[in-house]
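Student: dropping a prediction and its sequence here:
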Amino acid sequence: MKKHLLWIALAATLAGPTASFAIAVTGPIRLAPSPQQSGVAHLASEVVSRFHYKALPLDAAMSGKIFNQYLKSLDGEKMYFVQADIDAMSSQRTILGAAILRENLAGPFAMFNLYTQRASERFAYARSIIKGGFDFSTQETFQPERENAAWPASKAELNTLWRKHVKNDWLRLKLAGESDQRIAETLTKRYETAQNDVKRVTTTEAFETFMNAYTMAIDPHSNYMGPRSAQEFDIAMSLSLVGIGATMSQKDGYNTVRDLVPGGPAMRSGKLEVGDRIVGVAQGTGSPMVSVQGWRLNDTIQLIRGSADTTVVLDILPADAASDGARRQISLVRKKIELEDGAAKKTMLSVVDGKVTRQIGVISLPTFYRDFEAQQRGDQNYRSMTRDVAKLLGELKTAKADGVLIDLRNNGGGSLAEAIGLTGLFTGKGPVLQQRDAKGQIVVDSETSAGAAWDGPVGVLINRGSASASEIFAAAIQDYGRGVVIGERSFGKGTVQSTINLDDLLKRSKPMLGELKMTTAQFFRINGSTTQLRGVNPDVSFPTDFGTDDRGEAAFDNALPWVQIKPASYAASGQLKSVIPMLVTRSGTRIKADTGFRNIEEDIARFVAQKKKNDISLNETVRRKEREEQKARLTARQAVNIGSVSPGVAPAKPRTWLDDGLQADERDLAVELAAGKAKKDAKDILLQEAAHVVSDQAGLLDEQKVNAEAAVPKKPMAAKPAGHETLPAGSGT
């Protein structure tokens, strides 16, 4: 994804009212758009209508698409509105575009207010039925996914849906061993928290929800980001922020320290610990303390962040203190924090192949990051994923790795420039992708660096979550014949987005208007094909695909179609053509004999069957039997894993990973962190097999090279003169 600025002159705005609808909203809050937001909506529409790859006029047809997308955003599972609400709101169906152009967002905000009212009513109803308990001997069922269901015809039908929803929540906790009293307390608090969250929704969030309905009605990857969302986006891309170096989560209504960043102010001070609860924040010594108890997490985080080298004072309720226990105040100086968890990382895996052991370097890439802001400031040392990977490749060379595996699983993309740069580390100079803009003009994007940083065997591990920049890289490696793509078919996103800062458009120095992330081009492989909808098909496939299109680009009903253009001019290597069939055969043999892969296939088949059925029993006997069967399966698998542990390696403590019925903010923090670590440390059979494929590639290419050298005919030896002998090298006369 590119990040750049567009400067345009905007047309004069239109004037006039838009119709609202005839339902009196009496919910917990009444949100209204500000004049600035109405202006931003119009400004955004001007930019989108001129520069979007698939620009559409804001007419009645487009309004209908926005209306449908907005309803999906508000109530995608059809658990809040009833059909009468939809009928009442339908007056907005054809005029939402006019509402944007006329800078009158009363209608969209009325829809949002009705949503908050209905959501609050639902959570209140959920709390009201807890005291009565439930009969789990009946043969009721619960439908977990309702996206394709009809809107409830009446409030009575909606009550039935919610009764089943609460009954399922109760049963999950009951099966996990919780007492009825504990279950009632947990669920009461859960729904009360949800209802309070609805009450705390802001005008900014309502505006962003509507604006994203507008942009996503055009294509799935265009978005509006308010100033705070834009800041979070920049943090994710640059892998840095200014703060105290602590990650937080909500636990029991408190904003709680979840982890400390190594080297950050919080860890260096020794004053803050995991589990501490932040109940107040002050902007420097002597400044008033603002109570943040009951605040939403993001609001508290914003108060703690600030400018570098400034002081923040925190009012702390220690992790081991009761809610009315003694507090302490600590002062910390904010610093720039590098978010290394999102950066490129390397490990080395040993792969045994008969009598040969090869070392395969694995580089994991969570995202294609680049610090655009530092780059625009002229900082020559701006953070770059390509630079980080180049350094890691140098270290792997020094360590004499036999091959490199790039792990792009669940990497949703990022900087387009980084995708080009990463490709160049393995291919050197040459085209990487082609872009076609809205006018149909095609540009070939090439890497211009002097040479490759790694010329040895390469593998690229992808899955259904590998998208955009990940697909550009994987496709280029495949088209050049430079390496082997392994795993499952990728996401299928073949579009390019650019970010447009709306404040810069109007030359505002203070961030107030937000940014647009907008589709401006479609990218194509250098072979002329596109990853759009179809993704990148691996050379060596794993049996891990769910066989459905609901996890990729094809799941969006407004995704761009698959098309093809002329290939670019590039020179592909043919050395892998004869090797890939053998890699497929060897991998298939290993996978067939691996119980871990068989377990994955069984789990996928079970998941797909349940998803297709879309029906869960609310009968305790049935559910308990299902749970016991699941526990037996997982325990048996754990026993097999323990039995196969290498000599001298302590077996892991058996875990069954059974559903505990809790949400993330309801679990004990220590237990949750331990479970997360255990999952992280668990054997990754997909990564192991992918490394084995790269090892096979290295071995087969070595054989290929030896055979090629052996096939070269030796130069005939010249005839020797009679009586002349050739002396051994190094001999004297």
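Tutor: Happy to help now that I have it.
Student: all contacts plus neighbour counts: C-alpha atoms, from now on.
Tutor: Will do.
Student: now do the strands in the stretch 351-500 of the chain.
Tutor: Per DSSP state E, counting those that start in this stretch, the stretch 351-500 of the chain has strands spanning 356-364, 403-407, 430-437, 442-447, 458-462, 484-487, 495-501. These are given in chain order.
Student: out of these, nearest to Ser291?
Tutor: If you check each of the strands of the stretch 351-500 of the chain against Ser291 by CA to CA, strand 495-501 wins as the nearest, at 33.1 Å.
Student: so which residues make contact with that closest one?
Tutor: 1-6, 221-222, 416, 468, 514-523, 532 (CA atoms under 8 Å, 6 or more residues apart in numbering).
Student: now those residues: which count as buried?
Tutor: For these, burial is judged from neighbour counts taken by 16 or more other CA atoms under 10 Å, and it is met by 1-3, 221-222, 416, 468, 514-523, 532.
Student: chain neighbours aside, what residue packs nearest to Asn113?
Tutor: Arg30 (6.1 Å; CA to CA, 6 or more residues apart in numbering).
Student: for comparison:
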Amino acid sequence: MHIRYGFLWVFLAIAPSAYALETGSPPVLAPLEQQAQAAHLSAQFLTRFHYKPVPLDDALSAKIMNRFIKSLDPDRVLFLQADIDKFMADSAKIDDAINQEDLQIPFSIFNVYEQRVVDRMSYARGLLNQKIDFSVQEDYPLVRDKEPWPQSEAESNDLWRKRVKNDWLRLKLAGKDDAAIRDTLDKRYENSLERAYKYKSDDVFQTFMDAYTTSIDPHTDYFGAAASAEFDISMKLSLVGIGAVLQERDDYTTIRELVAGGPAQLSGKLAVGDRITGVGQGADGPIKEVVGTRLDEIVQMIRGAKGSVVRLDILPADAGPDGKHRIISLVRDKISLDKQAAKKTILPVKDGDATRKIGVITLPAFYEDFEARRKGDKDYRSASRDVAKLLGELKQDKVDGVLIDLRDNGGGSLSEAIDMTGLFVGKGPVVQQRNADGDLEVEKDDLSAPVWTGPLSVLINRGSASASEIFAAAIQDYGRGVIVGEPSFGKGTVQTVVNLDQVAHNLKPKFGELKVTIAQFFRVNGGTTQLRGVVPDISLPGLSDLKTFGESSFDNALPWTQVKPANYKPSGDIKALLPELQSRHDARVQDNPDFQRFVADITDLKAQRDKRVVSLNETERRNELTAQANRHKSGDKINDGVDAGDDDGLQANERSLSADLAIENARKNVKDVLLNEAASILADEADLQKGALKTAIRQSGNADGKQ
């Protein structure tokens, strides 16, 4: 978890103006005994059972310190150089602190961080009543992760003066008047300031343990109780609650969405925009006011056991602050998070006078309800089961090819990646694993015959990682389908989750869980997806910054290596089709204005990244916006991830809910240039395979005639 002022509204609640901020410093946080014990137990486990054990010594101690500081102040805008000098004096003592179960060092750093947030936000609010000159030629650094920390308070003040000026200018360029800008920014900085008063020791400990575990390798993690629960929910795609997506808006916990079929939606008692001001447990338990309470705490209060009752004090969406409240009762039930499940669509692709039907299966994650499977539930939820069902439906739809969209699929269950590969290649090896002792194990799928034998393609991007890479690599190695997109993430390591409370034989949970790297993946061809990822057969442009995103961006990633190939037999010869597929792709995109605009937008985006600064001169900024708007005048809206011309200067929680939802819906309806081109490539593949099949049949017929 990165605790930075720019992201806080995502994770924490927005407090009302209930704190008398001028009365003093934020609370001083101290470690709990169980946290120090959990850190020590984690260290013992990591130094003995990790795939590549790293000793907890002075060298690792320094890395932990650097990562912890970076997680708090990644852009070096809060701490002063004097703070850093003081922190680093203890940089070689973190190892001793963990072994001695004394976490005062990271907690003391965090307490300074809290105070710096209060100082900087108070200063920023004070600037809002001063006149700002936008005719001056000066720049604001958008990225400062490599810059020195401010040497003095005066230097920090100047940095924050420019930050406020940039925030103001963005709103001004979006058409806001001075009064509205002042109100918006004052509220924004006040909210960030107030959050400094709401941190708990769990936040500090989670951040510190993140710094420790990721100093060993990028994918070893620590889960406190809350993080562990969220991980379980993401894997089984279900939870027990009322079926409502909550968001903090205007000091209230607000209903952003009602999950179809959930208790909240079925009751008819709640609507999008309604605000929760109190929560009570049971049919007659007291209602506890929650205005100003952290969002994560309110969520935990509303979740509970299936069949139990939760009562909510609701301020209706259309009521003013002094409007009439109503109390509603809901019975908690199991909620299926279908938005994150596999889904299908059919894309028509013009091919001369004919139209080919391409079935698209979008898979956001390789999920699996481990608990239900362990209990022997025949209908347990999993990615491969859902995909198999969708493939059956697409067969009935008589599609000409199937495209698996794995963009931004960060992985999940290894067994699901194996089972899903079997849907397309049948029985055989899928991936190899090497453990810390060097033992190599071949993981196989035992499905007797594939479910889909027709034309296949897999769409990946830099966000496709882990299980996604195992699946894509296997499809590529078997020659079963064409891999399209940009090089994948490059995560070729295996993790397992260890319950520290079980290790310690605790009767009640208090230590949390470790996600530990225990092995490395290898493709059936002997290579690894580690570091290099899966290289597509047909490359498409991508938005990712490879320097900052992907395995190669980590300074402690494992190197690429290889082992002997597994005993497998390719089931297709896609390589023979690639030259013609590439030629058709090149010709098609050359004449496609949407695709060319996508490429131009990526060029602009990369130029902005390289620039790293933005002008604070109003005339220059207006000219830049005009140039961007002119480039976007013609053509439909495309899904290119570049919204530079539509910047309203607001953060999500500062827009009205209706405006925010309208933006979200508009994004869903824009052209997906890459998906459309991937579907066209698959249509070409289907055409070429059909032609090859006709040729083979004709040649076979000629041979039969000669006999």
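Tutor: Noted; the coordinates are in hand. From a predicted model like this one, the values you see are computed outputs, not experimental measurements.
Student: what would you report as the TM-score here?
Tutor: TM-score for the superposed chains, counting by TM-score structural alignment, normalised by the length of the second structure: 0.94, backed by 681 aligned residues with a CA RMSD of 1.7 Å.
Student: related to what we said a few turns ago, quick one: closest of the strands of the stretch 351-500 of the first structure to Gly325 of the first structure.
Tutor: Distances from Gly325 of the first structure to each of these were compared by CA to CA, and the smallest falls on strand 356-364, at 43.7 Å.
Student: okay, buried residues for the closest one please.
Tutor: Taking 16+ other CA under 10 Å as the neighbour-count basis, strand 356-364 of the first structure is seen to contain the buried residues 358-364.
Student: what does stretch 582-601 of the first structure give?
Tutor: Applying a neighbour-count criterion of 16+ other CA under 10 Å, one finds 583-584, 587-588, 591, 596-597, 601 buried in stretch 582-601 of the first structure.
Student: stretch 564-574 of the second structure too?
Tutor: Using 16+ other CA under 10 Å as the burial criterion, the residues of stretch 564-574 of the second structure that qualify are 566, 571, 574.
Student: cool, stretch 423-436 of the second structure as well?
Tutor: Of the residues in stretch 423-436 of the second structure, those buried (16+ other CA under 10 Å) are 423-435.
Student: can I get those residues in TSV with distance to Leu237 of the second structure?
Tutor: Formatted as TSV, the entries for these read as follows, by distance: CA to CA, whole Å:
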residue	distance to Leu237 of the second structure
Leu423	21
Phe424	24
Val425	27
Gly426	27
Lys427	28
Gly428	29
Pro429	28
Val430	25
Val431	25
Gln432	28
Gln433	27
Arg434	30
Asn435	29
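Student: count of neighbours near Lys52 of the second structure?
Tutor: Residues contacting Lys52 of the second structure under the criterion other CA atoms under 10 Å number 18.
Student: I'd say it and Ala436 touch.
Tutor: Yes: applying CA atoms under 8 Å, one finds Lys52 of the second structure in contact with Ala436, separated by 6.8 Å.
Student: to which residue of the first structure is Lys427 of the second structure aligned?
Tutor: Per TM-score structural alignment, the equivalent position to Lys427 of the second structure in the first structure is Lys429.
Student: ditto for Lys357 of the second structure
Tutor: Residue-level alignment of Lys357 of the second structure against the first structure, with TM-score structural alignment as criterion, gives Gln359.
Student: rewinding a little: can I get the strands of the stretch 351-500 of the first structure in JSON lines including distance to Asp665 of the first structure?
Tutor: Written out in JSON lines, the entries for the strands of the stretch 351-500 of the first structure read as follows (distance: least, CA to CA, whole Å):
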{"stretch": "strand 356-364", "distance to Asp665 of the first structure": "29"}
{"stretch": "strand 403-407", "distance to Asp665 of the first structure": "30"}
{"stretch": "strand 430-437", "distance to Asp665 of the first structure": "43"}
{"stretch": "strand 442-447", "distance to Asp665 of the first structure": "45"}
{"stretch": "strand 458-462", "distance to Asp665 of the first structure": "31"}
{"stretch": "strand 484-487", "distance to Asp665 of the first structure": "33"}
{"stretch": "strand 495-501", "distance to Asp665 of the first structure": "33"}
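Student: closest to Arg462 of the second structure among the buried residues of stretch 564-574 of the second structure?
Tutor: With CA to CA as the yardstick, the closest approach to Arg462 of the second structure among these comes from Ile574, at 22.7 Å.
Student: was I right to think the closest one contacts Gly479?
Tutor: Yes: shown here, Ile574 of the second structure and Gly479 form a contact pair, counting by CA under 8 Å, at 5.2 Å.
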